[in-house]
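In: heads up, no residue letters with this:
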């Protein structure tokens, strides 16, 4: 596993239950400012056995929405977040002022 990805995973593990962080926020906190896509690539690279050890579902885009990429687990991601108390608006948007980690 890439040392860069390990740093990203350590950062994602710090997001508390019931909170979310943006890809850009994780990139900045992990020491890779401006590299939000790198975070997406790292999360997409998670293997089945790491899916529960790294809370990938707590990372959303800067608009407060679930990003659809190669991994098509949007419904699962929303369900996991809702189970933690994260509320989605009618258009599928999370209130970042309320739920974003560190705000």
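Out: Everything's here; your move. This structure is a prediction, so every number in the text was calculated from the model and none was measured. Numbers count the residues shown, from 1 in each chain.
In: Please make it C-alpha for all contacts and neighbour counts, starting now.
Out: Fine.
In: How far away from the center of its chain is stretch 28-38?
Out: 13 Å (C-alpha atoms, centre = their mean, to the nearest Å).
In: if I look at residue 24, how far off is residue 59?
Out: The spacing between residue 24 and residue 59, counted by C-alpha to C-alpha, to the nearest Å, is 9 Å.
In: Same drill for these two, tell me which one is more crowded.
Out: Applying other C-alpha atoms under 10 Å to residue 24 and residue 59 shows that residue 59 carries more neighbours, namely 27 against 22.
In: here's the one I want to compare it with:
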């Protein structure tokens, strides 16, 4: 009887888990739109950060192209003004309007001549994550 119960326990431990079915990734335009809509009011993200959150790290230029072509839906507006360059500057073509909208949300926007700049938030490392040691 002892051997039989041990064999059952052994079989239970060695059962192979079923393969997880991963959902298909969203098309790039939809993933970008979802990542931009997820930016909280009063915060900004760089094109690179949006690409990362969209599941396409390294596609910052693609995000820029999508931002220029994504359709505006009145029922779910895309807050394009919350997406900025990685150095914190605003694109000259839309800088005035973007700065106005960001300031209305409480974001600090500095202006020097025709150039506008926003402080870009840094990603915080995960708690317990590896950090570099200083010598």
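Out: Here it is on my side, so go on. Since this is a predicted model, take the numbers as computed values, not measurements.
In: Let me see the TM-score of these two.
Out: Remark: TM-score between the superposed chains equals 0.80 [TM-score structural alignment, normalised by the length of the first structure]; 96 aligned residues with a C-alpha RMSD of 2.3 Å.
In: So which residue is smack in the middle of the first structure?
Out: Nearest residue to the geometric centre of the first structure (C-alpha atoms, centre = their mean): residue 59, 1.1 Å.
In: Aligned to that one, what sits in the second structure?
Out: When the second structure is aligned by TM-score structural alignment, residue 59 of the first structure is paired with residue 83.
In: doesn't residue 45 make contact with that match?
Out: Yes: Residue 83 of the second structure is within contact range of residue 45, at 5.1 Å (criterion: C-alpha atoms under 8 Å).
In: Tell me which helix or strand comes right after the top helix by length along the second structure.
Out: Using DSSP state H to define each element, the second structure has its longest helix at helix 2-13. Using DSSP states H and E, the helix or strand that follows helix 2-13 of the second structure in sequence is helix 28-37.
In: Now that following helix on the first structure. Mean distance?
Out: By mean C-alpha distance after the TM-score superposition for the first structure, the fitted helix 28-37 of the second structure averages 0.5 Å away from its aligned residues in the first structure.
In: residues in contact with that helix?
Out: 50-51, 53-55, 63, 66, 70, 78-80, 82-83 (C-alpha atoms under 8 Å, 6 or more residues apart in numbering).
In: quick one: secondary structure of the residue of the first structure positioned farthest from its centre?
Out: Distance from the C-alpha centroid of the first structure peaks at residue 90, with 20.3 Å (C-alpha atoms, centre = their mean). Using DSSP: H, G, I helix; E, B strand; the rest coil, the secondary structure recorded for residue 90 of the first structure is coil.
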